[in-house]
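*Asks:* Need the 3D shape of this:
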Amino acid sequence: MPPGAGHHRAERDPLDGARHRRTLRELPPHPGAHGRLRAVGAGSVDASAGAVREFVVEADGGSRGNPGPAGYGAVVLDAASGESLVEAAEYLGVVTNNVAEYRGLLAGLRAARELDPDARVHVRMDSKLVVEQMSGRWKIKHPDMKPLAAEAARVFPPGRVTYEWIPRAENKHADRLANEAMDAGARGERWSSADSTAELDAGGAAGRRARGARTGDERETGAAADERAAQAVRAGAGAGGTPSPSSRAGTEGAPRAGAGERVGPTAPADDEDAPSTSARADAERARTGAVADAARAGGGAEGSRTGAVAESSRAGAGEADVRAARTVASPGWGPPDMGAPATFVLLRHGETPLTPQKRFSGSGGSDPSLSSVGREQAERVAASLARRGTIQAVVASPLARTRETAGIVAARLGLEVTVEEGLRETDFGAWEGLTFGEVRERYPADLDAWLASPDARPTGGGESFAATGARVAATRDKLVSAYAGRTVLLVSHVTPIKTFLRLALGAPPESLFRMELSAASLSVVAHYADGGASVRLFNETSHLR
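*Replies:* Okay, here's the model as predicted:
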């Protein structure tokens, strides 16, 4: 079922720091800390002889909810001694976790530049997303991330900054700073360096070395760090090294957590970009919960060619239902987390008078409304989704049966319905209202061509599956951008929902003939920041029993 609830995306420009200006805390340098420094990959040199100084920046960011109240922390360390030179922390208001991570990176780089604009910097973060994107190994697609990454890249000249991923346990100082900033924001205050205990809580330089932080001669060169990060990515891949988007969140589907919840002995040490602060405990418990397993075939559907498929068998309502709602799939074996996905809960509309007769009913026919059975199905779906409490928005096809289904569910959830033209059913042309057998009898050649090629159109100028696929793909991209990090109910039809699933799986067009989709069934697909997708549920109908 759909993952845990989050919060609406912040409206404030993520680059706008006017309301909460960055606060820097300067710490006295360690005696002799700058006498001899080791440049990246070049050995130690005498600073008095004009040597290039070397800093380590540790940064972190988090949001309590995703988006939610957020903050960052960053510390600049002397590379030779591991001593803290500058701390930075700021409460950001309501933004996403990944924005907070990037803001922490920016603060750390700027603090290092203020110390020495000619220095070399080695950045250590527990965000795989930021490290891999800034290292150039992952593409930056999200519109909120691109300007932040570009700004971070401009702080120092190219080649002067290297990046390394570290486990959370090695990023305690920055983590504590971020938590302090969020705590201060919750009190309506600004973070105060005078009140900060982050370095003490993190164990200071001695504790950092004890945790294996590579500073001075212990730290890897930039090239070695990059290789280590690349190995970490490869190690996270499944068989054959193929990335699996299904594991890109520490616990599936819940909003990504940030620094705000990493404190405490039970916090995972290396769960990159995990669920939201407010949801971590629930998400951790949900890891052990059962999710629906495909068990048996579903029922009929107009506009669909029947075939053998699995319908999910679930544990029922109550506690198991809520647990399943918090996690859609157990963590897989894929690469690092890409932040909270856009999660689409795909609901096929309830029955119409044409549904039990298995007649073609697309967007070019009579546009039937729900039958009494269909309205009851919609009510049952609404009750099930309300019990789980995970849907944040409702989007529907413009056709009457989907708008009616969506309206019943949205009223129960207290949400509005947004109509999206791209979710409409395929236009079946002259086949509208006919059964498969009637089409076979009247238009045998056209039907054979349609079954053989996704480019073939139904008789009378209907829409081909290739055209439907292009339309649904464009709609998917639009919705992923609009609802990043949120869980959205999409109320649609057989062909568009099958197409969402086909595209997510990378399956060929003929796979549409091999899926059965019941009326008022639920399927779930999550879409990640790198363009990957994970099918989490298919043709779930337990709520109708």
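*Asks:* alpha carbons only for contacts and neighbour counts from here, please
*Replies:* Will do.
*Asks:* quick one: secondary structure of His8?
*Replies:* coil (DSSP: H, G, I helix; E, B strand; the rest coil).
*Asks:* since we're on it, how many residues are nearby?
*Replies:* Neighbours of His8 under the rule other Cα atoms under 10 Å: 19.
*Asks:* measure it to Val95 for me?
*Replies:* 9 Å (Cα to Cα, to the nearest Å).
*Asks:* Arg208 now?
*Replies:* Here Arg208 is placed at a distance of 29 Å from Val95 (Cα to Cα).
*Asks:* quick one: the helices in the stretch 1-150 of the chain?
*Replies:* 97-115, 128-134, 145-155 (DSSP state H, counting those that start in this stretch).
*Asks:* circling back to that earlier point, name the residue in Arg208 and Val95 with the higher neighbour count.
*Replies:* More crowded of Arg208 and Val95, by other Cα under 10 Å: Val95, with 26 against 21.
*Asks:* From what I see, that one and Gly62 are in contact.
*Replies:* No - counting by Cα atoms under 8 Å, Val95 does not reach Gly62; the two are 9.2 Å apart.
*Asks:* Can you tell me which helices and strands the strand or helix carrying Leu503 packs against?
*Replies:* Leu503 belongs to helix 494-505 when assigned by DSSP states H and E. Packing partners of helix 494-505 (3 or more Cα pairs under 8 Å, 6 or more residues apart in numbering; DSSP states H and E): strand 342-348, helix 465-482, strand 522-527, strand 533-540.
*Asks:* another one to check against the first:
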Amino acid sequence: MTRARLVVEADGGSRGNPGPAGYGALVRDPRTGRVLAERGGFLGVTSNNVAEYSALVAGLRAAVEIDPDAEVEVRMDSRLVVEQMSGRWQIKHDDMRRLAAQARAVVAPDRVTYTWVPRAENAAADALANVAMDQRTTIARDLGRPDDVHPVVPGRLASGAPVRFDDAQPVTVVLVRHGETPMTVSKAYSGSSVVGPSLTDRGREQAARAAELVHSIGQDVWGALPDPSELLASPMVRTQETAAVIGARLGLPVRVEPLFAECDFGEWEGLTAAEIEARWPGQLERWHDDAAFPAPGGESIEDVGARVRAGLEAVRAAGVGRTVVVVTHSVSVRSAVGVAIGANSSSWARIRVAPASVSIVRLWADGASEVTVVGAPSGA
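*Replies:* Next up is the predicted model:
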């Protein structure tokens, strides 16, 4: 009989080494990528290596709670733990020997394999460890079992959905605008020619609330949709920071997609509407009303629309029957909604897209599309 397989991702950290330390671990279903359990904890003052081993033990215990007979692949960015637990390096430190023995007692060594991964591929576990350290708290979330996934179900049609005369399934694209930045507060034009700024404290709170809303897709809200299984983000700092929070909640890695970058505002970058009007009288209003009119040295709304259309087509071509989350910007979200509904490009600027709001479009392989949600607030 073939054993079930689970993946454990684990990470630990110590601020000062030794210093205030914590760990994070999650269990993932390798078939779907879905996170089944999350664990984290604050350890007080200890070393980074002890924190890494503590993460391993917590992750293995969570896996056993899901399926005590499963084979487990452990993925960590600690070369030391991976090599020592694989038997290639000796364990010399007493605390690490004790924790290694605990790990071997949780799951028989012949049912565990260890894989080193780059830090960027261990972001979800790292985020849990940082929450544990920041809040000095314990995290224990059980999110389901491997057979509890929420795939798209033929015939499970939401009330009010467009009528189709076949069972074809679309790809669902969840568009999340990034959280607040200092430029959002000052109402300055913040485009793609400058990678910053970062989120404000309020922006990080908004990102966390958006993550909870996105996590509920296919479960508590918009139940006719499949669970998110892929996460894309614009290359800007604000979208990467927002996506990191969402990725930690979903248990998904973030893939950068430049096609969903914000509009390049050219010479208007960093200026308020009043400052732009003083130097380029009438041009900002024309940019909003005439989608073909570019910002000086930058892009028009139609330019952004062409990029976003290409991004949506790439998502559609990669497969239907799934949900893809895209963390992007206000002009890009308006463009995606406008493209999906077939609206005249000069009307896209009328769509309200607040920070950390969620919009949803659905794309079928035959070219049909649906706008499901526009600008749903995340509650922040």
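*Asks:* coming back round to it: quick one: which of the helices and strands packed on helix 494-505 of the first structure is nearest Ala393 of the first structure?
*Replies:* Within those, the stretch nearest Ala393 of the first structure is strand 342-348; the backing value is 9.9 Å (Cα to Cα).
*Asks:* mean shift between the closest one and the second structure?
*Replies:* In the superposition with the second structure, the average deviation recorded for strand 342-348 of the first structure is 0.4 Å (mean Cα distance after the TM-score superposition for the first structure).
*Asks:* Which other helices and strands does that strand contact?
*Replies:* Applying 3+ Cα pairs under 8 Å, 6+ apart, one finds that strand 342-348 of the first structure contacts strand 487-492, helix 494-505, strand 522-527.
*Asks:* What angle do strand 487-492 and the following helix or strand past it make with each other?
*Replies:* Downstream of strand 342-348 of the first structure, the first helix or strand assigned by DSSP H and E is helix 372-388. Here the directions of helix 372-388 of the first structure and strand 487-492 differ by 170 degrees (axes from the mean of the first three to the mean of the last three Cα atoms, to 10 degrees).
*Asks:* Which neighbouring elements make contact with whichever helix or strand comes after helix 372-388 of the first structure?
*Replies:* Downstream of helix 372-388 of the first structure, the first helix or strand assigned by DSSP H and E is strand 393-396. If you count contacts as 3+ Cα pairs under 8 Å, 6+ apart, strand 393-396 of the first structure packs onto helix 400-413, strand 417-419, strand 487-492.
*Asks:* want to throw those into a markdown table with distance to Ala286 of the first structure and mean neighbour count?
*Replies:* What follows is these, written out as a markdown table (distance: least, Cα to Cα, whole Å; neighbours: other Cα atoms under 10 Å):
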| stretch | distance to Ala286 of the first structure | mean neighbour count |
| --- | --- | --- |
| helix 400-413 | 23 | 22 |
| strand 417-419 | 30 | 19 |
| strand 487-492 | 17 | 28 |
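*Asks:* can you count the residues close to Gly414 of the first structure?
*Replies:* Counted by other Cα under 10 Å, the residues lying close to Gly414 of the first structure total 11.
*Asks:* meant to ask about Gly379 of the second structure, not that
*Replies:* By other Cα under 10 Å, neighbour count at Gly379 of the second structure equals 12.
*Asks:* show me the contacts for the aligned partner of it in the first structure.
*Replies:* Mapped onto the first structure by TM-score structural alignment, Gly379 of the second structure lines up with Leu544. Listed by Cα atoms under 8 Å, 6 or more residues apart in numbering, the contact partners of Leu544 of the first structure are 377, 380-381.
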